[in-house]
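> Here's a sequence, model it:
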Amino acid sequence: MSNQSKNLRLISLDALRGFDMFWIMSGEHIIHALAETTHIPAFEWMSEQLHHTAWNGITFYDMIFPLFLFIAGASMPFSMQKKLQHFAVEEPFQLPSESKNALYWSMIQRTFKLILLGMIVNGLLKWNGYEQTRIASVLGRIGLAWLFAGFIYLNGNTKTQVFWFCFILLFYWVVMKLVPVPGFGAGVLTKDGSLASYVDRLFLPGRLHSKVFDPEGLLSTIPAIGTALLGVFTTTFLKSSYFEQRYAKIGIITLAGLALLLIGLVWDFSFPINKRLWTSSFVCVVGGFSMLFFVIFYLIIDIWGFQKWASPFIWIGSNSILIYMASEGMVNFGYTANFLFGGIISHLPEHWHHVLTACSVTFLQIILLKILYKNKVFLKV
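Purely as a prediction, here's the structure:
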C-alpha cells in the first residue's frame, strides 16, 4: 500500500459504523413491523435476530454493540497517524513522553464525557437520587474499553498488544471459572451467580441494570478491551507494509476472522458465548464477525469505489453518538414523524400502517442526519 493510501481516511469505517447504528436507531422497528405485517419467513427470521438472546448464545442484535466498539478500536491507528508523521516515528510507542501525556489526558477526558453522556441516556437529568442513578452504560463501556485499548496501543508494539489481548481473555476466563462466589461457588455463569455479577453488586456505584447484575458492569468491561484491540489489529495490519497487495491483506483478515469464529465456537464448550457477561468466547465470535463485516464494506466502498449506496450509512456513522442518544428516548421522533406523515399514512391501507409509520421515523432521522452532515455539524466527544 502506498504512503498516500496509508493516510486516507477509510470511508468504509464511517459506513460500517452507520450500518451498525441504523439497527439501533430505528431499523429494527421496520423489520419487526414487516414480520408482523407480512409473516414472510425471511422477515420473521430477521426479526428474531433483532432481539437479544435470553442468556447464552448469540444473535445479530448481540453483535451491534461490540461491532461499534471494534470500529472505535479500528479508528485508532488512523486518528494517530498525524502524530506519527509529525514526530517521524513508525510505531505509537515511539512517540515522545510529552506527546503521550497529552494524548493520555485527551483520552481520559473523552472517556469521562462518554461516561457522563451514558448516564444522561440512563436518565441522569431526571435525578431520582443516587441510589436510582445507573452509572454503567453502553457509552461508558465504549469509553473505558477504548481508553485502556489506547493505553496498550500507545505503549507496546504489535506483539506486546497481542500478548495483552490473549492475557485479558485468558485472565477473564480463569477468574470467572475458578474464583468462588459466596453462596454459589466457582464457575456459576448465571445472572446472580457469576463473579462479574457479584463484583458489580459489591463495587458498582448507584443502581444496577437489574437487581443482581449489570450487563455493562465492572469486571465484564475487561474483556471488552479485547474487542477494541481486535479493531486496532485489523487496521494496523491494513496500514502496514507487510503486503503491498490489498487483496492479499483482505484474504488474511478474512482468514483471521474465520479463525476467531472457530476459536470462539470451540471455547463456547467451556466458557459459553454470552453478551451480558462479555465472555472470552463472545469476544472471539463477535470479533470474527466484525472482521468479516469490515472486509465486505472495505472491499465494496474503499477498493471497488461503490460509495453512493452507502451515503445514508455515512451520514449516520458520522453522527453516531448524537443519533444514539436521540433515539434512546431523548428525542420523540415518532411524534414528529406522525405530525408530518400521519395524515398521508392514514389514507393508505390500514394493514401497512405499522410498517409505514416505522419507515417514516427512519426517513425523518436520515434526512436530519443528512442535513447535519452537509453542514458539517457533528457531535464530537
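> contacts and neighbour counts: CA atoms only from here.
OK.
> centroid residue for the chain?
residue 68 (2.0 Å; Cα atoms, centre = their mean).
> what packs against the one helix or strand that residue maps to?
Assigned by DSSP states H and E, residue 68 belongs to helix 60-79. Under the contact criterion of 3 or more Cα pairs under 8 Å, 6 or more residues apart in numbering; DSSP states H and E, helix 60-79 touches helix 11-22, helix 138-154, helix 221-239, helix 280-297.
> Before we compare anything, build this one as well:
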Amino acid sequence: MQKRFYSLDVFRGATVAFMILVNNPGSWANLYAPLEHAPWHGCTPTDLVFPFFLFAVGNAMSFVMPRLQEAGTPAFLKKVVTRSLLIFLIGFFLNWSPFIRWNDDHLTFKAWEYAGANGALVGIRILGVLQRIALSYFFASLIIYFFKIRGAFVTAITLLLFYWAMTFLLGSAADPYSMNGYFGVQVDKAILGESHMYHGEGVAFDPEGITSTLTSIVQVIFGYFVGFYIQQKGKNYEMLAHLLIAGCILIFTGYAWDMTFPINKKIWTSSYVLYTTGLAILVLSVCILLIEFKDAKGIWSRFFDVFGKNALFIFFLSGFLPRVIALFRWVDHYDDKGEKVYTSALPWFYQHVCKPVSANLKNGSLLYAICMIAFYWLIVYIMDRKKIYIKV
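Next up, the predicted model:
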C-alpha cells in the first residue's frame, strides 16, 4: 500500500472542525452569512462541509481498498457491511439520544412517536448525517470493488444523469426542483413516515432523504478516484497540476449544469456534486502544495490533524454531549407572565459569557462556536497524546 499523504488527514480534520463550527452556534438566529446554509438553491461555505467530508471518506477508502481486495470478497463484504451498519446505528442512536426529554417539569421517555409541543405527532428521525455517510460509503464501496475504476466512473456518471432525469420527470410540473415539487419528499413520506422525517424547514422534508442519497454516493466515488490517482502518480507537480485542472473543470461543469439543474444541497443535485467536488479538489490541492511540497507544516496542520484522527467520534460527541447537558437544567428567570424560563450549562455560557462581548449578536454567537471548537479540540488532542483512536 502506498504511503499515506499527511495532507489528506489535515483536509479531513479541517472539514470536521468546520462542521463543528457551523453546527454549534450560540444562536441560530444570529449567524454570519457564510455560516448559514443556502435557503434553497445556491451554495454557501457551510454547504461545502458535508460533501467535503464524503469526498474525504472516498480518499480514505482508496488507501484501504487494496488491502480489502487482497483479503477476498467474503472479508471485504464483512468489513464493509459491519462498518456501514455501525455508522448507521450510531447516527440513529444520536437522533434518539438521550432517550428522555423534559415534558413541562418532569422527564419522560422519548417514545418512537409522541405528541410535540403543538400537539402534532412527532417521532424519532430515521435518517441523518451519519446515516448518509454509512449508506454512501456502503454503496460506493460495492461499486468500486465489483466494477473497478472504469465501471465505477460509468456508474457515477449514470447515477448523476439518472437522478437528474428522475427529479425532472417525477417532480411537480410547475417546479420539480422546489421543496414542494421535489419527488423525493413523497418517497420519504411513503417509506419513512412524516413523523420520522426532518422538520427543521417547518414541514416534513429530509435533506438526507432516500432519493438524494443516490448522488451522495457519487461524492464518495469521486473522492476515491482522487485518492487513487494521487497514489498512482506520486508526489510530483504533474499530479498537482492535473488535480487543479480537474477541479476547475468540475467547477465549470457544475456551474454550467446549474442553469438547468440548480446547485442545491438540500436535494443534493448532480450539479452540486460536481461543483463541490471541484472545490474539494482545489482545497486538497492547496493542502498538498503547502504540506507535501513546501513542507509548511506547523501548528495549523497539527491543530486540524487531531480532528481527522478521531473524525467520526468527535462529530458524534459534538452532537451527543449538548443533548445530555441540556437535561441538567435550572430556572434562570421568570418571564412577564410569571412562567419559569429554564437554562442549562451551554445556553448559560452563551447568554452570560459570549453574548455580552459585543452589541453585534453575531459576534457572540461566533465566539460561542469557536469556544466549542476549542473544547472539542482539547478532547481529541488529549486522545491523540494518549494514542486513543476510536475507529468504526
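> care to give me the TM-score?
The TM-score (TM-score structural alignment, normalised by the length of the first structure) is 0.81; 344 aligned residues with a Cα RMSD of 3.0 Å.
> What about the aligned residue in the first structure for residue 73 of the second structure, how many residues nearby?
Superposed on the first structure with TM-score structural alignment, residue 73 of the second structure falls opposite residue 100. By the measure other Cα atoms under 10 Å, the count of residues near residue 100 of the first structure is 18.
> Make sure residue 100 of the first structure is indeed in a helix.
Yes. Under DSSP: H, G, I helix; E, B strand; the rest coil, residue 100 of the first structure sits within a helix.
> which residue packs closest to it, ignoring adjacent ones?
Leaving aside its chain neighbours, residue 100 of the first structure sits nearest to residue 154 (7.5 Å; criterion: Cα to Cα, 6 or more residues apart in numbering).
> In the second structure, what residue corresponds to the one you found?
Aligned by TM-score structural alignment, residue 154 of the first structure pairs with residue 145 of the second structure.
> I'd say that match and residue 69 touch.
Yes. Counting by Cα atoms under 8 Å, residue 145 of the second structure touches residue 69, with 7.4 Å between them.
> More neighbours: those two, which one.
Counting neighbours by other Cα under 10 Å for residue 145 of the second structure and for residue 69 shows that residue 145 has the greater number, 19 against 14.
> Which residue ranges of the stretch 201-350 of the second structure form strands?
Here the stretch 201-350 of the second structure has its strands, by DSSP state E, counting those that start in this stretch, at 329-334, 340-344.
> Show where the first one falls in the first structure, residue numbers please.
The one in question is strand 329-334 of the second structure. Counting by TM-score structural alignment, strand 329-334 of the second structure corresponds to no residue in the first structure.
> For that strand, which residues meet the burial criterion?
Buried residues in strand 329-334 of the second structure, counting neighbours by 16 or more other Cα atoms under 10 Å, are absent.
> what helices or strands is it leaning on?
Judged by 3+ Cα pairs under 8 Å, 6+ apart, strand 329-334 of the second structure is in contact with strand 340-344.
> Return the set of buried residues in the strand it packs on.
For strand 340-344 of the second structure, burial by neighbour count (16+ other Cα under 10 Å) applies to 343, 344.
> try stretch 301-316 of the second structure
By neighbour count on 16+ other Cα under 10 Å, the buried set for stretch 301-316 of the second structure is 301, 303-315.
> rewinding a little: in the second structure, what residues pair with the helix holding residue 68 of the first structure?
Aligned by TM-score structural alignment, helix 60-79 of the first structure falls on residues 45-64 of the second structure.
> Could you check how far the matching stretch is from the centre of its chain?
Here stretch 45-64 of the second structure shows a centroid-to-chain-centroid distance of 9 Å under the convention Cα atoms, centre = their mean, to the nearest Å.
> Show me the helices in the second structure, by range?
Along the second structure, counting by DSSP state H, helices occupy 6-23, 49-71, 73-96, 129-170, 183-191, 213-233, 237-258, 270-288, 299-309, 311-325, 345-349, 361-385.
> okay if I get those helices as CSV plus distance to residue 39 of the second structure?
Putting the helices of the second structure into CSV (distance: least, Cα to Cα, whole Å) gives the following:
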stretch, distance to residue 39 of the second structure
helix 6-23, 15
helix 49-71, 16
helix 73-96, 23
helix 129-170, 19
helix 183-191, 17
helix 213-233, 20
helix 237-258, 16
helix 270-288, 15
helix 299-309, 29
helix 311-325, 23
helix 345-349, 26
helix 361-385, 18
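> out of those helices, nearest to residue 122 of the second structure?
Smallest distance to residue 122 of the second structure across those (Cα to Cα): 12.2 Å, for helix 73-96.
> List the buried residues of the closest one.
Across helix 73-96 of the second structure, burial judged by 16+ other Cα under 10 Å covers 76-77, 80-81, 83-96.
> Stretch 231-239 of the first structure too?
Buried positions in stretch 231-239 of the first structure, judged by neighbour count with 16+ other Cα under 10 Å: 231, 232, 233, 234, 235, 236, 237, 238, 239.
> tell me the contacts of the fourth one?
With contact set as Cα atoms under 8 Å, 6 or more residues apart in numbering, residue 234 of the first structure has these partners: 74, 253, 291.
> Identify, from these, the entry nearest to residue 158 of the first structure.
Proximity of the contacts of residue 234 of the first structure to residue 158 of the first structure (Cα to Cα) peaks at residue 74, which lies at 13.9 Å.
> The closest one against residue 239, yeah?
No. Residue 74 of the first structure is beyond contact range of residue 239, at 10.9 Å (criterion: Cα under 8 Å).
> For residue 260 of the second structure, give me its contacts.
With contacts defined as Cα under 8 Å, 6+ apart, residue 260 of the second structure has no neighbours.
> Could you report the distance from the counterpart of it in the first structure to residue 330 of the first structure?
When the first structure is aligned by TM-score structural alignment, residue 260 of the second structure is paired with residue 270. From residue 270 of the first structure over to residue 330 of the first structure the distance is 41 Å, taken as Cα to Cα, to the nearest Å.
> swap in residue 212 of the first structure?
The gap separating residue 212 of the first structure from residue 330 of the first structure is 27 Å, by Cα to Cα.
> Excluding covalently adjacent residues, which one is nearest to residue 318 of the second structure?
Nearest to residue 318 of the second structure is residue 20, by Cα to Cα, 6+ apart, at 6.9 Å.
> Show me what the one you found aligns to in the first structure.
Residue correspondence to the first structure (TM-score structural alignment): residue 20 of the second structure is matched to residue 25.
> How many residues are close by its match?
By other Cα under 10 Å, the residues close to residue 25 of the first structure number 21.
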